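>>> Sequence first, predicted model second:
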Amino acid sequence: MTGLEKASNKKISVYADLSLLLVAMIWGGGFIVMKDTLHILKPFYMNALRFSVASITLGIIFWKKTIKITKKDLKYGTIVGIFLWIAFITQTIGLQYTTVSKSAFLTGTNVVIVPFLVWIITKKHPDWYALMGAFLCAIGIGLLTLQGSLSIGIGDGLTLLCAIFFAAHITSVGHFAEGMDPINLATIQMAVTGILSIIGAVILEPVPKFTGNAVDLIISLSYMTFVSTMGAFFIQNVAQKYTTSTHAAIILSLESVFGTIFGVMLMGDLLNIRMVLGCILIFCAIIIAETKLSFLFPQKKTKEVS
């Protein structure tokens, strides 16, 4: 490889990392948008609109793939979609009762949970990095959420439940995705999430009355649907072709950091020293579980697949 080619590859890698940083910022900002929109829409209606529009849009854009969806695709996509729906609805309901910064970090704990769900399914014991990450994560969660009576608020509890189901979603995607078209899998799971949210909204929530600015609502839903869901998904998949998995894991885990920063700056979230320490421990747990600290031992690292 010539020096010019190396320089070109390095430049592409930098652009890919910056793109993933943008994705982390978009997802971090998504917590703010959801929190703000909850003043107008209830959780089921919000997710019904967000995921229905996203699935219909994907189905139209990639209609040549959509018409080839099989019964097997529908079966697996529905299972994955149910996990996604439970994860998002518990996260959204929980966000009504907790702060943006707490929600961001607690949601991020899903990457620590994944190895243990894989253990249940495959009987493959988690490595020491996963165990270390889980230990630090448990301490961090305690510092971040435990109140004076050593109880966890309903919002924090629902968000922890959401992290478990996000982990189940990630695990199920890894289990069922082989042999499936990723666009069809994404379209089906979003459609399932949208349909289940519509059913929940009709049964459990009153019809929303729009007393505020309709333009603000449209902008918020557009951000969640087209930017945070469809746009970020597309950028992530393209960018990860040109950077290492370690880089991607580290950068995407910054979602929780951006969510916390935005929560403090824009929503007035208050963090005491104990909560900040909890955030730091959770972030360290995510880094350890996702990267196995390979960036500290480059001489031992095998060649990664971009």
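All right, it came through fine.
>>> all contacts plus neighbour counts: C-alpha atoms, from now on.
OK.
>>> Need the contact partners of stretch 289-305.
111-112, 129-130, 132-133, 244-246, 249-250, 287 (CA atoms under 8 Å, 6 or more residues apart in numbering).
>>> in this protein, which spans are helices?
3-37, 43-61, 63-66, 71-95, 100-108, 110-122, 128-145, 154-176, 182-204, 214-222, 232-239, 245-252, 255-267, 273-291 (DSSP state H).
>>> Go through those and pick out the most buried.
The highest mean neighbour count among the helices of the chain belongs to helix 100-108 (a mean of 28), with neighbours defined as mean count of other CA atoms under 10 Å.
>>> Quick one: list the elements packing against it.
For helix 100-108, the helices and strands in contact under the criterion 3 or more CA pairs under 8 Å, 6 or more residues apart in numbering; DSSP states H and E are helix 3-37, helix 71-95, helix 128-145, helix 154-176, helix 255-267, helix 273-291.
>>> a markdown table for the helices of the chain, including distance to K300?
Conversion of those to a markdown table gives the following (distance: least, CA to CA, whole Å):
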| stretch | distance to K300 |
| --- | --- |
| helix 3-37 | 21 |
| helix 43-61 | 42 |
| helix 63-66 | 42 |
| helix 71-95 | 36 |
| helix 100-108 | 28 |
| helix 110-122 | 22 |
| helix 128-145 | 15 |
| helix 154-176 | 26 |
| helix 182-204 | 33 |
| helix 214-222 | 45 |
| helix 232-239 | 25 |
| helix 245-252 | 14 |
| helix 255-267 | 28 |
| helix 273-291 | 13 |
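>>> another structure for you, compare them:
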Amino acid sequence: MTSRDDSIHLNPWAARLMLLAAAAAWGAGYTFEKIALRQMSVQWIMGVRLVIAVALMTLILWPKLRRAHLLDMLVPGLTLGITYWSAFLLQMEGLRTIGPGRNSFLTATYCVLVPFLVWAATRKRPAWRNFLAALLCVVGVGLISLSPNDSARLALSPGDLLTLAGAVCYGMNIVLAGSLAKNFDATILTYYELLVAGVLFLIGAALTEPAPQLATLHPQTIGALTYLVLVSTLIAQNLQNVAFSQVPAAQGSLILCTESLFGMAVSVLALGEELTTAHLVGFAIIFVGIVVSEVRIRRPGKAGDR
């Protein structure tokens, strides 16, 4: 017996707006992560934010959690949680040796990977517009993220390979979320996803990183953690998983690529980063890519594009 959430009936365009809101929340989160990193290591930040989010969700969802069948949710929760954890871990390990712009660009290649992963999982080839739109979005993210020094280095370093492996895991997580959200309650899926990933991060942090001195955290750090818990994790992850019940993974992944756009915008406003012509062109290309993914061209005598 599944735990499908029949109480949520989303208009597909409302679901797309939810994905856009999730991308905005994650994009803005980069600035708050930079603040939190001044006093805490990455795995501790991830573990603390996920476990606190799970504790809050337990209070909110307790009646629904009691009705859910744990055995039914075990495999979906584990697969989502492990892919979520491994994606972040590989991306962060890659970030240790390569620049943040290059890391962000290589991570965004999941936009291209998702249509192929959907194809492999369902044996149903996505429309050609999905592949074209994905390539456009990656080009746009590259213009936003990469500095001239980043783009000049074509050889793949170990950090690049780790980041690309993380992108594969992100893609797998999106495809799994898109598939599972159609058959299970999306909020319960998110609960177990965050629970599994949070426990794995705390174990990794306890084994490899010094414990943070919580009593000496600055108010700015506490404020940043509050945003990461409430907005980047609790709200954004639920928005993504609920939205994927209505939006195909290949299209939804393109909307999530706007994370880089929002990240740059917040960085310009909050940190005074310079906005260049390349950034503006990148924003425009991402927009075109999303439009291409939504346009369906009907040919005379054909059933229509998928």
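Here it is on my side, so go on. The shown structure was predicted, so the numbers you read here are calculated from the model rather than taken from an experiment.
>>> TM value for the aligned chains?
Overlay of the two chains. TM-score (TM-score structural alignment, normalised by the length of the first structure): 0.72; 287 aligned residues with a CA RMSD of 4.3 Å.
>>> re earlier: so can I have TSV of the helices and strands packed on helix 100-108 of the first structure showing distance to S197 of the first structure?
Converted to TSV, these look like this (distance: least, CA to CA, whole Å):
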stretch	distance to S197 of the first structure
helix 3-37	15
helix 71-95	7
helix 128-145	28
helix 154-176	15
helix 255-267	24
helix 273-291	30
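>>> right, so of these, which gets closest to I121 of the first structure?
Comparing those by their distance to I121 of the first structure (CA to CA), the top pick is helix 154-176, with 9.1 Å.
>>> superposed on the second structure, where does the closest one end up, distance-wise?
Once the two are superposed, helix 154-176 of the first structure sits an average of 2.8 Å from its aligned residues in the second structure (mean CA distance after the TM-score superposition for the first structure).
>>> coming back round to it: just the closest of the contacts of stretch 289-305 of the first structure to L49 of the first structure, please.
Within the set of the contacts of stretch 289-305 of the first structure, V111 lies nearest L49 of the first structure; the separation is 27.2 Å, counting by CA to CA.
>>> who are the neighbours in contact with the aligned partner of that closest one in the second structure?
With the correspondence set by TM-score structural alignment, V111 of the first structure lines up against C111 in the second structure. The contact partners of C111 of the second structure, by CA under 8 Å, 6+ apart, come to 134-135, 137-138, 171, 250, 253-254, 257.
>>> Mind filtering those down to those shared with the first structure?
For these, the contacts that are reproduced in the first structure, applying both residues aligned by TM-score structural alignment, their matches' CA atoms under 8 Å, are G171.
>>> what would the contacts of C111 of the second structure look like in a markdown table with distance to N241 of the second structure?
What follows is the contacts of C111 of the second structure, written out as a markdown table (distance: CA to CA, whole Å):
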| residue | distance to N241 of the second structure |
| --- | --- |
| A134 | 20 |
| L135 | 24 |
| C137 | 21 |
| V138 | 23 |
| G171 | 14 |
| A250 | 14 |
| S253 | 12 |
| L254 | 15 |
| C257 | 16 |
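>>> separation between the residue nearest to L158 of the first structure when sequence neighbours are not counted and V53 of the first structure?
Excluding the flanking residues, the one nearest L158 of the first structure by CA to CA, 6 or more residues apart in numbering is G94, at 5.0 Å. For G94 of the first structure, the distance to V53 of the first structure under the criterion CA to CA, to the nearest Å works out to 23 Å.
>>> how distant is stretch 227-246 of the first structure from the center of its chain?
Taking CA atoms, centre = their mean, to the nearest Å, one finds stretch 227-246 of the first structure lying 13 Å from the centre of the chain it belongs to.
>>> meant to ask about stretch 37-54 of the second structure, not that
So, by CA atoms, centre = their mean, the centroid of stretch 37-54 of the second structure is 16 Å from its chain's centroid.
>>> again with stretch 54-73 of the second structure
Shown here is stretch 54-73 of the second structure, whose average C-alpha point lies 23 Å from the average C-alpha point of the whole chain (CA atoms, centre = their mean).
>>> just stretch 88-97 of the first structure next, same as before
How far stretch 88-97 of the first structure lies from its chain's middle: 13 Å, per CA atoms, centre = their mean.
>>> which residues are in contact with that stretch?
34-35, 38, 43-44, 47, 103, 107, 153-159, 161-162, 197.
>>> now swap in stretch 158-176 of the second structure and tell me
Contacts to stretch 158-176 of the second structure, defined as CA under 8 Å, 6+ apart, come from residues 79-80, 83-84, 86-98, 103, 106-111, 113-114, 117-118, 249, 253.
>>> cool, and stretch 185-194 of the first structure?
Applying CA under 8 Å, 6+ apart, the set of residues contacting stretch 185-194 of the first structure from outside is 47-52, 54-56, 58-59, 73-74, 77-82, 84-85, 177.
>>> Where does it end up in the second structure?
Matched against the second structure by TM-score structural alignment, stretch 185-194 of the first structure falls on residues 189-198.
>>> roughly how far is the matching stretch from the heart of the chain?
Here stretch 189-198 of the second structure shows a centroid-to-chain-centroid distance of 14 Å under the convention CA atoms, centre = their mean.
>>> again with stretch 126-137 of the second structure
The chain centroid and the centroid of stretch 126-137 of the second structure are separated by 19 Å, computed with CA atoms, centre = their mean.
>>> and what of stretch 263-275 of the first structure?
Relative to its chain's centre, stretch 263-275 of the first structure lies at 21 Å (CA atoms, centre = their mean).
>>> measure that stretch end to end?
End-to-end distance of stretch 263-275 of the first structure (CA to CA): 14 Å.
>>> likewise stretch 114-134 of the first structure?
End-to-end distance of stretch 114-134 of the first structure (CA to CA): 10 Å.
>>> Pull the residues that contact that stretch.
By CA under 8 Å, 6+ apart, the residues outside stretch 114-134 of the first structure that reach it are 112-113, 167-168, 170-171, 284-286, 288-289, 292.
>>> residues near L61 of the second structure, how many?
15 (other CA atoms under 10 Å).
>>> quick one, which of the helices and strands packed on helix 100-108 of the first structure is nearest to A232 of the first structure?
Taking those one by one with CA to CA, helix 3-37 is closest: 5.3 Å.
>>> elements contacting that closest one?
helix 100-108, helix 214-222, helix 232-239, helix 245-252, helix 255-267.
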